[in-house]
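> Sequence unavailable; structure follows:
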């Protein structure tokens, strides 16, 4: 009977990865959209609402992607920074470009916003990876990157 009360790990992983992605990238998205891309506050609000809605279905797949990419990293700091950045840029930049395009950014704003996000994500790859691991720990999960957590575990 106690088994039924425990939340399955895949559901816990979904909530941990989603919480981490929404918290971290809502904050950094606002900074990029307003101060780098030059979007007005209404566009930023729309982009963040749309972004939050889109983060829900992509957070866990990104977590699985990141864990898989991080298996290539060794224990050196440089390697972990490099692979965390590669994981984040390769997965999130195309999604981010679509979000700000649908939110009204076009032309130079879209290019600046996308390039700004790519640069931010290069630098934020490892901080976000560490943040994600910290959130996973709060949810009682192991950190990612050593042994990928599958969608079913």
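Looks like it arrived, so ask away. Note that the structure is a prediction, hence the values are computed from the model and not measured.
> Could you use CA atoms for every contact and neighbour count after this?
Noted.
> Heading C-terminal from the helix or strand hosting residue 90, find the next helix or strand.
Element membership for residue 90, per DSSP states H and E: helix 77-102. Using DSSP H and E, the helix or strand that follows helix 77-102 in sequence is helix 107-138.
> and that following helix with helix 77-102, angle?
Calculated by axes from the mean of the first three to the mean of the last three C-alpha atoms, to 10 degrees, helix 107-138 forms an angle of 130 degrees with helix 77-102.
> quick one: contacts for residue 91?
The contact partners of residue 91, taken as C-alpha atoms under 8 Å, 6 or more residues apart in numbering, are 62, 65.
> and the gap between it and residue 13?
18 Å (C-alpha to C-alpha, to the nearest Å).
> what's near enough to touch the spatially most central residue of the chain?
Note on the chain: the residue nearest the mean C-alpha position is residue 21, at 4.4 Å, using C-alpha atoms, centre = their mean. Residue 21 is in contact with 55, 59, 132, counting by C-alpha under 8 Å, 6+ apart.
> okay, pairing it with this:
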């Protein structure tokens, strides 16, 4: 896949996935108001535009490290979770903190997000790969 298509796929995946999952955690776990959550989600879009492709590269690297140990779906799952957690939590804390949430709300949101990141790490990895497949170049059929 071309770098351009992979960048588009990774960006689409991170923005669409982040909107649904992030807002759910903020509203139902952390107790942020709808306004605070919308603000946080809006702030996440430019951040995700910047980090989507670097995250995709980082995730691919983490998965490759795990495959050096053993090449199976359990290792891929563990490494997807590790990649997602270590890359998303620090950014998430900054975004929620700038949305007007109190320090207690930021801490609560992050604690809730840890659980969500653990639960969503592997599904996101699968979703991102699915998006990459959707955006992949298709061979053209030549007609005579």
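Ah, there it is. None of the values given here were measured: they were computed from a predicted structure.
> quick one: which of the contacts of residue 21 of the first structure is nearest residue 112 of the first structure?
Nearest to residue 112 of the first structure among these, counting by C-alpha to C-alpha, is residue 55 at 21.6 Å.
> any idea what residue 116 of the second structure aligns with in the first structure?
Matched to the first structure by TM-score structural alignment, residue 116 of the second structure sits across from residue 120.
> And the residue mapped onto residue 62 of the first structure from the second structure, which helix or strand is it part of?
The equivalent of residue 62 of the first structure in the second structure is residue 55 (alignment by TM-score structural alignment). Using DSSP H and E, residue 55 of the second structure maps to helix 34-69.
> One more: residue 10 of the first structure?
Element membership of residue 10 of the first structure, judged by DSSP H and E, is helix 9-31.
> Map residue 27 of the first structure across to the second structure for me.
Residue 27 of the first structure maps onto residue 20 of the second structure when the alignment is built from TM-score structural alignment.
> give the contact list for its match.
Residue 20 of the second structure neighbours (C-alpha under 8 Å, 6+ apart): none.
> ok, it to residue 41 of the second structure distance?
For residue 20 of the second structure, the distance to residue 41 of the second structure - C-alpha to C-alpha - is 9 Å.
> picking up where we left off before, for the match of residue 27 of the first structure, give its distance to residue 71 of the second structure.
From residue 20 of the second structure across to residue 71 of the second structure, the span is 31 Å (C-alpha to C-alpha).
> Same question for residue 12 of the second structure.
28 Å.
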